[in-house]
Structure formats: C-alpha cells, structure tokens
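Engineer: Sequence first, then the predicted structure:
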Amino acid sequence: MSFPLGRASVYEVDVVPASLTQERQWFLQKFEGNVSSVYNFQTGLRFRGRFSVRALADALTELVNRHEILRTTFGHESGTLVQYIHPRPPAVPLHHVELDDVSDDALRCWIRGMLQRPFDQENGPLFSAHLVPLADDDHVLVLFFDHLVCDAWSLRVLHNELTTLYLAAEEQGSGERSRLAGVLPELPIQYGDYAAWQRESMSGETGERQLDFWRRRLTHPPRSLDLSPASRRPARRTGNTFIGSLHHSTVAELEALTRRHGASLFTGLLTVYAILLHRYSGQEDFVTGTLVDNRTRQEFEPLVGLFTNTVALRFDASGAPTFREMLRRVREVWFDAHEHQEVPYDWVVKELRPARGLGRQPFFDVMMQYADVDREVVRRGELQMEAIESDFGPAPVDLILGVVKNGGWLTACWDYAPELFDADGIRRMHDHYTRLLASSVTTPDRGIGELEMLTEPEQSLILRRWCPDADGLDDVLGCPGLELGGSRALILDSRNHLVPAGVPGRLFVAGSLRPNACPDTFEVVDDPGIRALFSLIDGETVYSTQRYCRWSAEGRICSLTDSGHPESRAASQALPGGGSGPGGAPGVASGAMSELEWAIGDIWREVLNRDVVEPDDDFFDLGGHSLAATQVINRLDRDFDIEVPISLVFEYSELGSFVRALVELERAKSRPGGHR
C-alpha cells in the first residue's frame, strides 16, 4: 500500500490537508460557537514510589517528536482546512500544579474543570501536560487533548508508549534524551500520510461503493427517537453522567450466549440496548449511532490521531422477535456497518440530507459505545505506574450508553443531557436495562416485548398507588361533567404491559361510567389480562381511551399527542427551513435586497456554486451542508472580520433571516457588556 503525501513547507512548517474526519470535527466544534471543550479528551498516569521529573519530561518530549499530530495546528488555505506540522521542540512544557486538597475527589474535580477549557486550534498547542504531586511518593501526570488530534484508541497508544519511554529515560540518566528515539519501533507513517491516503481513497471507487451502501440503508429514515419527557429541546446541551454496575455473572452468561450465535459481547449488549429503546419509544424502526475505531489498516494502529468515525445503526424490531432473533438482526446490522465504516459520516449526511431540527443530530440523538480501558500496571523496582481514569467532555447527543471494561468488570456509564432527562429517570433507565439484560439471558426465546423490564417496586408503586389515585385523569380526558365512579387509571404499551414513568402508552381507565360521560372517548375492554391488572369489583368496567399519555415521576398522568410526543413540542424547530429572523420578521421580498444581503449573498453564491441567491432562498435547499456552512463562516471572518457561530446558519437558514440575525448579533456585541 502506498501513502501519497504532498507537503508544502512554509517557514519550516509542513502544510498538509486535514483528514476528512478532522473536517467534520472542526465543524462540530465551531458549531458550538468556538467552545471546543465539549470534545476534549483526558488521560494520565499515576506514579507511586520513586519518581523522576526529568525522566518524565524527556519521555513527553520524545512522544511529541515521535507523533507529528501532537505538534499540529489548523487553519484554512484556499477554503480548505489544513494541518500545520511544526518542527520538533527542544522540550515540551510540563505544568506543575499544586492542589490545596490532595484527595482523589479534589483531583477529579480539578480535572473536570480543566476539561472545560477550550484549546486554540489555530495557534496551539492542542495538548497539555500537567504534573500534580499528591505526596512525596505519589505523583499524577494528567494529559489533556483536543479531539482534533486524539481519539480513544490513541489514549491506549499514548499509555503504552509513555510508560516505555519513561522507564528508558530513567535508566539512561540525565542528558541522554537523544537516545530515546530508538526505544520504540519507527512509525511506518504519520497522521498526515493517513489524511492524504483517506482523501484519495474516498474520492475513488471505495468511497462511492461505501456511500452507496449508506444510501440504501438510510434513505427514508424513521423519525428520531423521543425518549425525553421534556416538551422543548434546547439548542445547546450540557452533560451529566450516571454510573451503574452490571452484574458480573449476568454479563458472563450473555457473553456465552452471544458466542454460541457467532456474535460478540458488544453485539449482545447493543441488542439489549436496542430492546430498551424499542420498549421506551414503541418504535419498531429506529436508528442509533455508535463510534468505530476506523483503523482498517495495520499501518494505522500505532498512530496517535483522530481516526474515529460515526456510523448509524438502523434496527428492525417488527414482528415480535425473540431475543435470539433480535440478536441475529443486530449482529447483521453491526457487521454491515463495520464493513462500510470508512466513508466519513459527514458525507452520508451531505448525500442524504435528512430532516433535522435545532438541537438534533442527523439520523439519531441516541448512541451506544463500548470501551476496553484495561491498562497494565507497570512495576519496576520501587516504582509503580498505573493509568488514571480517563474522562471526556459532555456528550453532543441526548443520551449515550457507554459500557466500560476495566479490570475484567463492566460498568454502564450513562451520559445524558440534563435539559432533557433528570437523574432519577436515568437511574430508572439503568435499572430497566439491567432487568432486560437478566431476562434476555434467562429466557432468550421469549419475545422482546415480553421480557421483564419493570422492577417489582415499580410495579407495586404503579398498581397500588398511582392507579387508584388517577392524578390528572380529568385534565387528560378533557370531558367536563365527566363522572367515572371509583375511577382508576393505567398506561399500557402496545402489548398491554405496564410502562414506567416517562414512557408513553395508551391510557386505560376502570370504574362505573355515568351516562353523561363522553362515550366516543371510551371502548369497553374484554381482555382478561388487562382487566386483571385493575382488580375489578362488581359493576366496574375497563375502558380503552384514544389518549396517549405517560406517568410523571410523581405519578401524575400527562397527555401526549396521538404520535406519542409531548403536546407542546414546537414543530417550528424543524430544519432545514425556518424562514423567520429574530422576532419572527418575514423574509425580504425578492428584488429588494439590501447592500449587506448582496455582499453575503455573494459568499453564498460562490460557496454553493449558484448563479443567483434570493433573500428567501434556503441555504440547505440550495445544496448547502455542514462543510459549506463552515466555508461561509470562514469567509465572513476573512472578508468582514466577523466571528459567527456556525449554528446561526442552521437557526436562520434563509438568506434574509440570516443577515438580520447577523446584524442583531453584531449589535449585541457592541452594547455595554457585549463581547467582541
């Protein structure tokens, strides 16, 4: 395999194109308004016993000399994102940090704070090293990275190489750092070579073949999963994490079951997650996302850099499959996605242009990831080196289930947007996942809709307290003068099973119906299973309503639309489109363009290769996409010295509304207290 690398050199700085993966990451970070901390990475080493600051500094310097990506910054040339590879430094800064509180909790708090600090991608550096002494014989090295230069696989590479280099530096003694260059095998290529190869590979038959697969798989995608009880979606998300345990013996049983069906443990865990999403949403056709390493060649494995790609997994839960059958379906979906993982996710989005809303990702807002973070504890004489817990910024989607393997044990890390989910709801979700996991391995031939999900305390709470209270029933039914003697209420899914708080279902009521009620709202239920749930007494009847509802966390019945969405969900958030500027002002009529509209319209015309752009033209209807939006923002910065968040193009996608939003943004900056 050849790796073409065309490099230009400017003032001893090599210039190479950014990888396609970096282009997408650059866009995502600029979409957040130049606040890149949401995508920062962190890892590190803990040194217990005899420790040499000099050896660590030498090892870090050799690491940066070895990997060009760690001395790379970014910029644009001729509208294209490029990497500037800087010369090898004589030494890498090692920042010394003194904490007033040297407890592990205080260290974690400091790390979380540092993760919120964005890097300067244009001026660098895009990684930093910090040494935190906790005691005379206890030191912690913490490394922070911008995601543009690092991914999860890279953290494993860095750990292995850094421990090897440190031990070699300690043995060699002072003034012998030049000899560290031969400690590790020479790298076959650098990340810049990969970037050039990726662009060439994806521009040919391989890229088109893989893109065609995604066209077939994701054309006419299903609606996004709505798992949150929140009625409005935020334009920006923050992040919280809940960590729960997975029972070791249950995981072992699942792994044995999946192996018998030619599948991996990850596939089994993903199947349980798919079942959970199906049961929560009621959807039989839905899409989730996951990350793939995308290191499809042996030459890529020892490199540090951003290789990770996102793939969309479209699942089919129709036909009441058993767990075994669902496992087979998920295995096929994962295998196909893995075989076509090289095409950049952004290309798929650009090609298919799925409908999307502000605060939503294309195709999915829910993901699952699996990470093996087992790291060998290195012992040499009086020294012990071990990896510290890695951390990342908040998730850019609604919900991510991350299953982490460490020390032979699995932990479930639920990263979620607190604007959409509360902590109690996520804890319940974890309990439901573990319940489904246990039920799947004990009764794999049972239909996925019949697998046990609710805990016994939940069932008792619903049947004994929420059902007889029927709090909110009158408001939901909306029938004034309604008389339903001894009324009780339950919410059931499509298979007539109880649903937990926050999960939509159909409303059923029981009692003695009075003549002045609303007869067209009710239908008598004869199903013995449903009737048994209500523990009926003489003279009482169970009725099915046409209402979709959910339980609140406090046991109140909340009404939803017929599709199972909260009634107040704003349809006006759908994109592309939007068409109204700040305050809802209408678009400027064709032929009445202002001077500013003409100037910005010229940028749109050039970027989108259009002859004419009118004030009411939509950026995405004209063929715009995320990378084109990035080019528009870069042109505004270059031609007008205006810094604009990329999100503005998505929020105000018509030219007229975009210009008015831009003007208002600049006015806000010029007011007292505004920021330039």
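Structural biologist: Sure, I can see it.

Engineer: Could you use CA atoms for every contact and neighbour count after this?
Structural biologist: Fine.

Engineer: next SSE after the longest strand along the chain?
Structural biologist: Secondary structure of the chain read by DSSP state E shows that its longest strand is strand 541-551. Scanning forward in sequence from strand 541-551 by DSSP states H and E, the next helix or strand is strand 557-560.

Engineer: residues in contact with stretch 85-93?
Structural biologist: Stretch 85-93 is contacted from outside by 12-16, 57-58, 60-61, 64-65, 68-69, 71-73, 128-129, using CA atoms under 8 Å, 6 or more residues apart in numbering.

Engineer: In helices only, show me those.
Structural biologist: Members of the contacts of stretch 85-93 lying in helices (criterion: DSSP state H): 57, 58, 60, 61, 64, 65.

Engineer: this is the other structure I want to compare:
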Amino acid sequence: MTKHYPPLVALGESNAAGVRQSFAQSRLWFLHQMAPERAQHNIVTRMTLSGVPLDAARLEQALNAVCQRHSVLRSCYRTTADGQEQWVPAAFRFHLETLDLTPLPPQSRDSALQQYMRDDLAKAFDLERGPVWRASLVDIDAQRQELIITLHHIAFDGRSGEILLLDLMHAYAEPPSGVASPAPLQYGDFAAWEPHYMTPTLIAEEVAFWRDHLAGMPVQLAFADRPRPAGPAKAGRHAVALPADLVERLKKAARAQRQPLFVLLATLFNVWLRYVSGQSRFLVGTDVHGRDLPELADIFGFFVNQLTLTCELADDTTLAELLVQTRHSIRQAHAHRQLPFDLLVSHLAPQRQADRSPLFQVKFNYQRDRFCSHTFGDARITHTQVLQDLAGFDLVLDLMHRRDEIEATLEYNQHLFGAEEIERLSAVWLHLLDHLDGLLDQPIEALCEHLQRWNDAHLHQQQSQQARQSRTRLASTVRRTVSL
C-alpha cells in the first residue's frame, strides 16, 4: 500500500520561538526529567586520526558552522502550558575542548583515553539550557589525534552521524567566510509536520494492530536464576569480529535459504537467547531509521524508532522453519513501523519498572558502516568507535558490517552477567554461526543441546586456563621467596 504524506515545509525563523517536540524526543525528555543526573541516552563517537594533526581553532570554527547549519544542535527543551517544546536560543557559541596526553608514558595513553571516554559518556547534559553535545580533540602523539564527539540521543541518530561527519569535514576544508547557511529543512520542521501525518485515526489503527499482534506475548524476558538488584544497570561490553570467510559463508547460507542476511543473523540471535534465557516466547527490539519520507534523508536529528519483534521458538521447529517464521514476523512489524514507540507503550501500558525498558529488554541491531570517508583534512581516519549506555536494557547486540567483516559488540548488564560468562556465551554464539550449514534441518531442542555442549567445553577451557595461570603465579612467588 502506498503511503500518502502531507507536504513538509520549512518554518524558517519561527523555529527559534519554540516548536513541539517530536514523539521520539518527548519520550527522552520525560525520562530526562525523571532522572536529570543520568546520562543513559548519551552517545560517544570516537575517530582516530593519523598523519597531519588537525588545527584546533579551525576545527572549532567548523563545529560552529555545523551548529549554524543544523538548529537541533542548538536547541533546548522545556515544558510549557502548551506542552513540550524545543526552542533555539538567540546566542550560541560552541567550544571545543582540547586534551594533551603526550606527557603520559606511551603505554598509559590508550587507557587514559578510554577512561576519558567513559567519563564523558557518564556526564549528563542539561537539556533545558544546552548545549546537547560536546567535542574534544585529544593529542596522543605527534602523529595521532582522537576526535571525541558526545551527543544526547534527543538530537541525534545513526544517519545524523553521517551528516555530521560530512558537514564537519566540508566546513573544516573550506572555512566559511561569514555565518554558515542553515540546511533547507530542519528537525523542527519535521516535529511540526509529524502530527499532520501521525493523526489520531492513524494512531488508533496502528495501536489496534500492535495490541492484537502482541497479545499474549510475555513483556519481560527473565533470565533464570539471576536475581535482579534495584537501580540502573551497569554496562559491560564484549567485542568480537566475524572474519571475512565466516561472513561470506553466512551470506551464502542466507542466499540458499532465500533470506536476507539480517533475518539469518536475527534468527541465530533468537536461538542463542532461547538457550541463555530458557524462554521459548519473548520480544526483541530493533532500531528502524524512521526516514521514510525522502525529504527527511538529510535532516539532522532524532528519527530512529524502536520496533518490537515477536519470537516464538517451539522445540520441534527446525532452524530452516524458524528462518521463515522470523522473516514473517519482521515483515509484519516493519509494515507498522511508523507508530512511535512511546505511543505504543502509553496505549498498551505494560507494567513499568523504573530501570527496565518496557516491552523488551534485549535489542538486536545490524547495520552497514556509516563512516564512508577515510580522510579528515590532511589526516587519515584509521578507526571509529561508538559507545552508548544500556538505557534500561539487559543485552544489546550491535553488528556493524565493515567492508568484508562484521564487528559485533555485545553490551550487557553486569548485575546479571559476569565478564567471563559473557565471553563464554559469545564464543557459543560464534560456534552457532560457524556450524550453521549442518544445523538447518535440526529442531530448536537439538540446537540448544549443541549450545550446551559448546558452553561446557568452553567452560572447561576457561577453568583449565585459570588453573595454569594460578600455577604460574604460584611458581613465580616460590622463586621470589627462595631468592631472598
């Protein structure tokens, strides 16, 4: 069915007088007001630069030019008698922080950088006063710098990262002679347009679908025998790389089953969750871009929506059959992806817990690398990294497809999982991917038995390695004692 969109028009200077917050922004604004000291919706983007160092003054000028081009980077947030608003202050000046780590011993600089990034990730923004982003240029040595940009999710999404990098590199290469020209359309224009498309009638239709679609599904994914302490989750991260040969085999298997790679990877993640949690029916979240209207493609702001996927893994269902079921579930959900997640939650009203995401507590995301450029000024971009908080989730698997490889980052709640356990469970997931060809005709029950055997084998390997390390430390201690 072809969607019919009302026209999207530029509001011009009226943005500065105040415009409604989008549905997506309203959810984050509500959560911010509940706990303004929390930084759960911060996103840290890191770019490693080698070669000719960037000029800090010129970079700050470029950052200000980007601010002038995209008003959402200058916006502040408030609640008025007319509702929740975003507004742009008349005067704004962005300041670039600089940090010099060269006085530190070379072996200590990377750990100091990682600590700086963790601290920046945990530093809350004041959304009422702004700004909603900050940037730092870190000197590591004469040939290496790190550009650290931290933004609040209320003004930023994945596509915005591409726009930010492209506009920033352009402004740095060609510094504006005067005030930078704004983009033709701004996020405030979208926020004002949104209720003309997302009408009460459309909302009612979409809510009716989701109410029926999610009926009877558990809205909590409980991990067996894991007590859940009160308070916010403490995030841990475990990163692994899927090598090019494995990725090629996965793509070949997906083609043979006539399925997209996303469906294959999502299905295997669901099987892994079935084993880890012990539940056969649960919900998993995934992010969708929310930019269906062509005019939205190059607007900087927060468009991403969260989509709820149903997962039902009966013991006698084969993996090949589950692939078909998963694709059907994903297609159904995507056909109704336009309903903002906060509206879905408010209408279905599941039982809320202060520090848990509603409907689903696990997310799966797969995307292509957004950093398409390899140069910045006269420097080369040799590495990129994105960090963000768990934001109420227990597990988040992010897959970033870079050229021929896939970088997998598993973020987890340290109140529920230990680092060694996550390392082991991650290895079990990799075994599942690596042995895919021989598993397609096997039922879920048999797959879980395979996962258990792989888990036991890896646990034995971990215990043996720890025993060897203990014997080595003991022998070293004895030698030192004897030498005295």
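Structural biologist: That came through, no problem. What you are looking at is a predicted structure, and each value in this text was computed from that prediction instead of being measured.

Engineer: about what we covered before: pick out whichever of the ones in helices among the contacts of stretch 85-93 of the first structure sits closest to residue 629 of the first structure.
Structural biologist: Of all those, residue 64 has the smallest distance to residue 629 of the first structure: 33.0 Å, by CA to CA.

Engineer: aligned partner of the closest one in the second structure?
Structural biologist: Under the alignment defined by TM-score structural alignment, residue 64 of the first structure is paired with residue 67 of the second structure.

Engineer: which ones are touching that match?
Structural biologist: So residue 67 of the second structure contacts 73, 74, 94 (CA under 8 Å, 6+ apart).

Engineer: The longest helix anywhere in the second structure packs against which elements?
Structural biologist: Of all the elements of type helix in the second structure, the one with the most residues (DSSP H) is helix 444-483. If contacts are counted by 3 or more CA pairs under 8 Å, 6 or more residues apart in numbering; DSSP states H and E, helix 444-483 of the second structure sits against helix 261-277, helix 419-434.

Engineer: what span of the first structure lines up against the shortest one?
Structural biologist: Spelled out, it's helix 419-434 of the second structure. By TM-score structural alignment, helix 419-434 of the second structure lines up with residues 423-438 in the first structure.

Engineer: how far apart are the matching stretch and its match in the second structure?
Structural biologist: Aligned to the second structure and superposed, stretch 423-438 of the first structure gives a mean residue distance of 1.7 Å (mean CA distance after the TM-score superposition for the first structure).

Engineer: Just the buried residues of that stretch, please?
Structural biologist: 425-426, 428-438 (16 or more other CA atoms under 10 Å).

Engineer: for stretch 88-104 of the second structure, same thing?
Structural biologist: Neighbour-count burial for stretch 88-104 of the second structure [16+ other CA under 10 Å]: 88, 94, 96, 101.

Engineer: what separates that stretch from the chain centre, distance-wise?
Structural biologist: Centroid separation for stretch 88-104 of the second structure versus its chain: 25 Å, with CA atoms, centre = their mean, to the nearest Å.

Engineer: first vs last residue of that stretch, how far apart are they?
Structural biologist: 41 Å (CA to CA, to the nearest Å).

Engineer: thinking again about what came up before, between the buried residues of stretch 88-104 of the second structure, which is nearest residue 335 of the second structure?
Structural biologist: residue 88 (34.8 Å).

Engineer: Which one of the contacts of residue 67 of the second structure is nearest to residue 202 of the second structure?
Structural biologist: Distances from residue 202 of the second structure to these, taken by CA to CA, are shortest for residue 73, at 30.4 Å.

Engineer: can you pull out the helices in the stretch 101-250 of the second structure?
Structural biologist: In the stretch 101-250 of the second structure, the helices defined using DSSP state H, counting those that start in this stretch lie at 106-121, 158-173, 187-197, 200-213, 244-256.

Engineer: And the last one against the first structure, how far off on average?
Structural biologist: In the superposition with the first structure, the average deviation recorded for helix 244-256 of the second structure is 2.3 Å (mean CA distance after the TM-score superposition for the first structure).

Engineer: helices or strands up against that helix?
Structural biologist: Looks like helix 244-256 of the second structure contacts helix 261-277, strand 405-413, helix 419-434 (3+ CA pairs under 8 Å, 6+ apart).

Engineer: In the first structure, point out the residues matching the first one.
Structural biologist: Residues 265-281 of the first structure are the counterpart of helix 261-277 of the second structure, counting by TM-score structural alignment.

Engineer: pretty sure residue 378 of the second structure contacts residue 55?
Structural biologist: No - look at residue 378 of the second structure against residue 55 with CA atoms under 8 Å: they stay out of range, at 10.4 Å.
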